[in-house]
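Colleague: Need a 3D model of the sequence below.
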Amino acid sequence: MTSPERSTSPPQQYAERSYRSPAALVGGALLIALGLWLGADALLRGTPATKLTALFALLFGVPLVAAFSLRPLVRANEDRLLVRNPFRTITLPWAAVEDLRATFSAEVFTGAGAKYQLWAVPVSLRQRKKVARQAARGTGRPRFGLNADAGPVPKAMADQTLAELHEIKDRATHRETAQGEPEVRWSYAVLGPSVLGAVGLVVMGVL
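Modeller: Here you go, the predicted structure:
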């Protein structure tokens, strides 16, 4: 068994962690499937004007649904936090992260005063209340006449995720490879088709 005190041991490496909302993924996939089914039917059976309207509607709607359901992702490794929101991708070296909080939504704050929402980590107040009730039932009850340790206090999924991200941040902030400035990129693959579809729908409505 390797002793943890050996100075010759290489630094421990931690696997990259990814966070997404399963409910959003399932809901988004169902909505896109329904939209494609209805759009395909209109494209095959409709009049020329109906076909054009269906095409523009698909260009407008499908990227937006995918952006808000399938696209959101939070990925964390030892050097940086990647936040993929509906229209932007934010890359944050851990040294640039000031804090992470989950009130009514999960958010990350930078030292420069910027704030970014974590769309992939939804906050459920209902789940928090449920976990609080479970924790209340599990504490203060003696077992076999003794106040036995009931184990760790349960947390809602968003709170557990932010606790893990805080742990990674605290461990990585002073790493040389975790230094740098935030980088923000717009998702033109989502914005382009949606804008084109919106313009097309406006034109079809005027004609």
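Colleague: going forward, measure contacts and count neighbours with C-alpha atoms only.
Modeller: Will do.
Colleague: Does anything pack onto the helix ranked longest in the chain? Which helices or strands?
Modeller: Counting residues, the longest helix in the chain under DSSP state H turns out to be helix 22-45. Contacts defined by 3 or more C-alpha pairs under 8 Å, 6 or more residues apart in numbering; DSSP states H and E place helix 22-45 against helix 48-69.
Colleague: what's the next helix or strand after the helix it packs on packed up against?
Modeller: The C-terminal neighbour of helix 48-69 among helices and strands, as given by DSSP states H and E, is strand 73-76. Here strand 73-76 touches strand 17-19, strand 80-84, going by 3+ C-alpha pairs under 8 Å, 6+ apart.
Colleague: quick one: buried residues of the shortest one?
Modeller: Of the residues in strand 17-19, those buried by neighbour count under the rule 16 or more other C-alpha atoms under 10 Å are residue 19.
Colleague: Now do that strand: distance to the chain's middle.
Modeller: Distance of strand 17-19 from its chain centroid, counting by C-alpha atoms, centre = their mean, to the nearest Å, is 9 Å.
Colleague: Would you do the same for the sequence below? I want to compare the two.
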Amino acid sequence: MTTPDPSRGPEPEPTKPAGTATTQYKDRVYRSPAGVVGGVLVLAIIGWLGIDAVVVGEGRTPWLALAVMLFLVPLVFAYTVRPAVFVNDDRLRVRNPLRLIELPWGRVASLRSGFSNEVVDDSGTKYQLWALPVSLRARSKAARQESRAAARAARAEAGQGSGGRGGRADLGGAVGAADLGAGAAVAAGGPRRAETDQAMDELRELHERRQEETGAQGEVTVRWAYEIIAPAAAGAVLLGVLWGLG
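Modeller: As a prediction, the model looks like this:
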């Protein structure tokens, strides 16, 4: 089997007889860049302060520092760096802070956007998409940009209509033509959307295309992230013991 050349884009999916497996490609991954960057910075600060306390601290200070790091590091990692959404032609995998949810497209009922982005399965159970946080500020910014682009396009059309009436009108027509080009470029790309809203649109489109396919059927699975819960619980217990000892 030859490996597809990435520079040529994705290879077309080969035609296969009914009942055979289709070619699978790597999952598309959605993350929150701001969350990842913020989490890495917080983890760096915790590590710096904690290691310093372990090295130079006296008495119970090193043990307290170890307990705090054992408690905080898994939780900070879980709520900032860990969240991700993985999608392919058959299923949606949601990696939230404390759970991993796998939903075949055939079991997805809807993808909702409000004050948070959620996926709802066919039993009505909701799962929040931590990796795609809603930003009301980003939505407002996108709406303002779209309004300005529409206003420029309207002024450009008016300028073109009066472009043949003298020098000032000619100047207005020239400016209007430039604005029309900008407005047309925006229109060609569709309405402006916040980044997470664009991601949700892509997920809805893929869901619509794939929900009836044979390979997109199966059961919803939910797994708890014990690799996060166990060390955080151990750190909490150690903190409680040290606190109780006074």
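Colleague: For the two chains, what TM-score is obtained?
Modeller: The TM-score (TM-score structural alignment, normalised by the length of structure 1) is 0.91; 200 aligned residues with a C-alpha RMSD of 2.0 Å.
Colleague: rewinding a little: equivalent range in structure 2 for the longest helix of structure 1?
Modeller: Counting by TM-score structural alignment, helix 22-45 of structure 1 falls onto residues 33-56 of structure 2.
Colleague: Need the nearest residue in space to residue 109 of structure 1, chain neighbours excluded.
Modeller: residue 115 (4.6 Å; C-alpha to C-alpha, 6 or more residues apart in numbering).
Colleague: For burial, what's the neighbour tally of the aligned partner of residue 167 of structure 1 in structure 2?
Modeller: Under the alignment (TM-score structural alignment), residue 167 of structure 1 pairs with residue 205 in structure 2. Counted with other C-alpha atoms under 10 Å, the neighbours of residue 205 of structure 2 add up to 11.
Colleague: Would you agree residue 205 of structure 2 falls within a strand?
Modeller: No: secondary structure of residue 205 of structure 2 (DSSP: H, G, I helix; E, B strand; the rest coil): helix, not part of a strand.
Colleague: re earlier: what residue of structure 2 takes the place of the residue nearest to residue 109 of structure 1?
Modeller: The equivalent of residue 115 of structure 1 in structure 2 is residue 126 (alignment by TM-score structural alignment).
Colleague: What separation is there between the residue nearest to residue 109 of structure 1 and residue 104 of structure 1?
Modeller: 14 Å (C-alpha to C-alpha, to the nearest Å).
Colleague: now do residue 197 of structure 1
Modeller: From residue 197 of structure 1 to residue 104 of structure 1 the distance is 32 Å (C-alpha to C-alpha).
Colleague: Can you pick out the residue with more neighbours from these two?
Modeller: A count of neighbours by other C-alpha under 10 Å puts residue 197 above the other of residue 197 of structure 1 and residue 104, at 23 against 10.
Colleague: What strand or helix carries the more buried one?
Modeller: helix 188-206.
Colleague: And that helix, what does it pack against?
Modeller: Using 3+ C-alpha pairs under 8 Å, 6+ apart, helix 188-206 of structure 1 is in contact with helix 48-69.
Colleague: Next up, the contacts around the residue nearest to the spatial centre of structure 1.
Modeller: Centroid check for structure 1 by C-alpha atoms, centre = their mean gives residue 120 as the closest residue, at 1.5 Å. By C-alpha atoms under 8 Å, 6 or more residues apart in numbering, residue 120 of structure 1 lies in contact with 19-21, 72-74, 84-85.
Colleague: which SS state does it fall under?
Modeller: Three-state assignment for residue 120 of structure 1 (three-state DSSP): coil.
Colleague: Residue 21 of structure 1 - nearest residue in space that isn't next to it in sequence?
Modeller: Spatial nearest neighbour of residue 21 of structure 1, excluding adjacent residues (C-alpha to C-alpha, 6+ apart): residue 120 at 5.6 Å.
Colleague: What is the equivalent residue in structure 1 for residue 104 of structure 2?
Modeller: Checking TM-score structural alignment: residue 104 of structure 2 goes with residue 93.
Colleague: okay, now the aligned partner of residue 201 of structure 1 in structure 2: neighbour count?
Modeller: Under the alignment by TM-score structural alignment, residue 201 of structure 1 pairs with residue 239 in structure 2. Around residue 239 of structure 2 there are 20 other residues, counting by other C-alpha under 10 Å.
Colleague: How about the one 3 residues further on?
Modeller: Using other C-alpha under 10 Å as the criterion, residue 242 of structure 2 is surrounded by 14 other residues.
Colleague: just residue 178 of structure 2 next, same as before
Modeller: A total of 15 residues lie near residue 178 of structure 2 under the criterion other C-alpha under 10 Å.
Colleague: Contact partners for it?
Modeller: Each residue near residue 178 of structure 2 by C-alpha under 8 Å, 6+ apart is listed here: residue 156.
Colleague: now residue 200 of structure 2
Modeller: Residues near residue 200 of structure 2 by C-alpha under 8 Å, 6+ apart: 111, 113, 117.
Colleague: try residue 171 of structure 1
Modeller: Residues counted as contacts of residue 171 of structure 1 (C-alpha under 8 Å, 6+ apart) are residue 78.
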